[in-house]
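*Asks:* Build me a model from this:
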Amino acid sequence: MPLMNQEPSQPNGTLLNIGDSEVYTTILGRIKRGEVGADERIVDSRLATEFNLSRMPVRQALLRLVHEGYLAGTTRGFILPKLTHDDIEEIFEVRMMLEPRAAASVCRVLGSEDIEALRAALTEARHAVAEVRLGDMMVANDRFRQIWLDAVPNRRLAAAISRFVDHVQIVRKATIIDAGTQHVVLELLARMLEGFERCDALMVQDTTLQFVVRARESFVAASTNAETLQGRAKSA
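*Replies:* Purely as a prediction, here's the structure:
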């Protein structure tokens, strides 16, 4: 598993060239920001035109994303993987085991600049919710998580957590679009920040667990609703 901030590599371990890396980073960013729809097809020829590259480096970057679980290959292009209920349960089970202890381990290494960055991210999230800017709220929430993840001493642990968080982006907008959920997120972010400020590892660990549990509940509910709507559409 590649470390965070390391140059992306292909499944065989060789480094991607500059063109491959640009495509890889751009598409991964779009997936993380929820900009790729659940049924959207990513076609290598279109990306080759967008990046002014041949299809070979584009395809290598897309295959890397398949290898890491971010995309699934089809005969007509690449799509986000379809997560089953079992997939969702397994991902959140791993997150509940890893994230609380990882966040708690950060308390002893966070500096004043990190705390200020966390405060700024929380402030932006609050403003985004108040002004009904869903995309900006998602970005601020991600920034808050990334700040403390970047401080986790065990870099392999941080990379694993980041990977599993990324894998539940498929219906992410559906989970956070609810106003009630947004306010719960803000409340939990504020409690995490308080724990970091007080260097209270137990408080941070408990709040992080609550955060993941709530995310799981929202994700499962959104996924179930989506399946129900699809079933009704097919039977109509």
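*Asks:* use CA for all of it now, contacts and neighbours both
*Replies:* Fine.
*Asks:* Go ahead and flag the most central residue of the chain.
*Replies:* For the chain, the residue sitting closest to the mean C-alpha position, by CA atoms, centre = their mean, is residue 166 at 3.1 Å.
*Asks:* how far away is it from residue 221?
*Replies:* For residue 166, the distance to residue 221 equals 18 Å [CA to CA, to the nearest Å].
*Asks:* please give me the structure for this one as well, since I'd like to look at both together:
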Amino acid sequence: MSAAAPDLQRAPSLAEQIYQRLRFQARAGAFEPGERLVESNLATQLAVSRSPVREALSRLTADGLLEMRSGGFYVAMPTPRDMAEIFEMRRLLEPTAARQVAREKSAELVVELTAAFDRTRAANEGGDFATFTDANYSFRALWVARVANRRLRETILRFDDQAGFVRRTTLIRADARIEVIALLQDFITAFKTGDEDIATKATNAFIDGAERHYRDVAHSFS
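*Replies:* The predicted model follows:
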């Protein structure tokens, strides 16, 4: 019997790379709700042709991150009901995920999270909001990537797609940023010591804070 042929490995296409970059930026809150993403501008910024940019934007539209209006691509904005359901699902999913990660006590993860935390804190102290939102989401992406249950991990990330604009509109508040920084420290402690209870409390506090700040500014979305 002949040996099984190895799986083919292909490098990500240019359109895939652009898609992943824009998706990360959207999750991090890099775009304004309702903002138009112009193909030609993105192509110039990325030094690529418009074709892979258009393909990436079309995929993001299929994901629900963007919507087509008047022949253009615009950042979609979830309704208040959408957000209430997302917060409910986060409460069901994320504490379990954080407990799984804490159980691993990964020293490598702690090093990566500490670097992301330092970047987040420095950005806040320097008044660099764009870097703050990027570093804050990088912190989250690092620990979520360590969730052992693949389906749980992918489900959490799917809800991230609709929550990017909430990060952008709530983290502009100084009190929200200070609260986030304190909770990031709690996450690091939980993952370093393997304390699942601290991981659970930090996760619930993070979600509660996000929803509270969202409600405080929700009137500006209407």
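*Asks:* Kindly provide the TM-score of these chains.
*Replies:* The TM-score (TM-score structural alignment, normalised by the length of structure 2) is 0.84; 212 aligned residues with a CA RMSD of 2.4 Å.
*Asks:* Residue range in structure 1 corresponding to stretch 131-149 of structure 2, please.
*Replies:* Matched against structure 1 by TM-score structural alignment, stretch 131-149 of structure 2 falls on residues 136-154.
*Asks:* And the matching stretch, what's buried?
*Replies:* Of the residues in stretch 136-154 of structure 1, 136-145, 147-152 count as buried by neighbour count, 16 or more other CA atoms under 10 Å.
*Asks:* Now do the strands in structure 2.
*Replies:* Assigned strands in structure 2, in chain order: 36-37, 66-69, 72-75 (criterion: DSSP state E).
*Asks:* What segments of structure 1 are helices?
*Replies:* Assigned by DSSP state H, the helices in structure 1 fall at 18-32, 44-51, 55-67, 85-106, 112-130, 134-150, 155-166, 172-176, 179-198, 201-235.
*Asks:* Turn the ones you listed into CSV, including distance to residue 75 of structure 1.
*Replies:* Listed next are the helices of structure 1 as CSV, based on distance: least, CA to CA, whole Å:
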stretch, distance to residue 75 of structure 1
helix 18-32, 19
helix 44-51, 12
helix 55-67, 13
helix 85-106, 23
helix 112-130, 40
helix 134-150, 32
helix 155-166, 24
helix 172-176, 26
helix 179-198, 38
helix 201-235, 23
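*Asks:* And the ones you listed: which comes nearest residue 77 of structure 1?
*Replies:* In terms of CA to CA, the element of the helices of structure 1 nearest to residue 77 of structure 1 is helix 44-51, at 7.1 Å.
*Asks:* Going by contacts, tell me the helices and strands next to that closest one.
*Replies:* Secondary-structure packing of helix 44-51 of structure 1 (3 or more CA pairs under 8 Å, 6 or more residues apart in numbering; DSSP states H and E): helix 55-67.
*Asks:* Contacts made by the match of stretch 131-149 of structure 2 with the rest, please.
*Replies:* Stretch 136-154 of structure 1 is contacted by residues 33, 102-103, 105-106, 109-110, 114, 117-118, 121-122, 124-126, 128-129, 158, 162, 176 when judged by CA atoms under 8 Å, 6 or more residues apart in numbering.
*Asks:* quick one, what contacts the equivalent of residue 98 of structure 1 over in structure 2?
*Replies:* Using TM-score structural alignment, the equivalent of residue 98 of structure 1 in structure 2 is residue 93. Going by CA under 8 Å, 6+ apart, residue 93 of structure 2 touches 152, 156.
*Asks:* Then residue 55 of structure 2?
*Replies:* residue 15.
*Asks:* Over to the one 3 residues further on?
*Replies:* When contacts are counted by CA under 8 Å, 6+ apart, residue 58 of structure 2 touches no other residue.
*Asks:* That one pairs with which position in structure 1?
*Replies:* Checking TM-score structural alignment: residue 58 of structure 2 goes with residue 63.
*Asks:* What distance do you get for its match to residue 88 of structure 1?
*Replies:* Distance from residue 63 of structure 1 to residue 88 of structure 1, by CA to CA: 23 Å.
*Asks:* Over to residue 64 of structure 1?
*Replies:* 22 Å.
*Asks:* Tell me which of the two has more neighbours.
*Replies:* The residue with more neighbours, out of residue 64 of structure 1 and residue 88, is residue 64; 21 against 16, by other CA atoms under 10 Å.
*Asks:* Next, find the distance separating the more buried one from residue 27 of structure 1.
*Replies:* 11 Å.
*Asks:* ok, now residue 168 of structure 1?
*Replies:* Distance from residue 168 of structure 1 to residue 27 of structure 1, by CA to CA: 16 Å.
*Asks:* Likewise for residue 51 of structure 1?
*Replies:* 11 Å.
*Asks:* Look up how far residue 37 of structure 2 lies from the aligned residue in structure 2 for residue 81 of structure 1.
*Replies:* Counting by TM-score structural alignment, residue 81 of structure 1 corresponds to residue 76 in structure 2. The gap separating residue 76 of structure 2 from residue 37 of structure 2 is 11 Å, by CA to CA.
*Asks:* Compare neighbour counts for those two and give me the winner.
*Replies:* Neighbours were counted for residue 76 of structure 2 and for residue 37 using other CA under 10 Å; residue 76 has more, 19 against 15.
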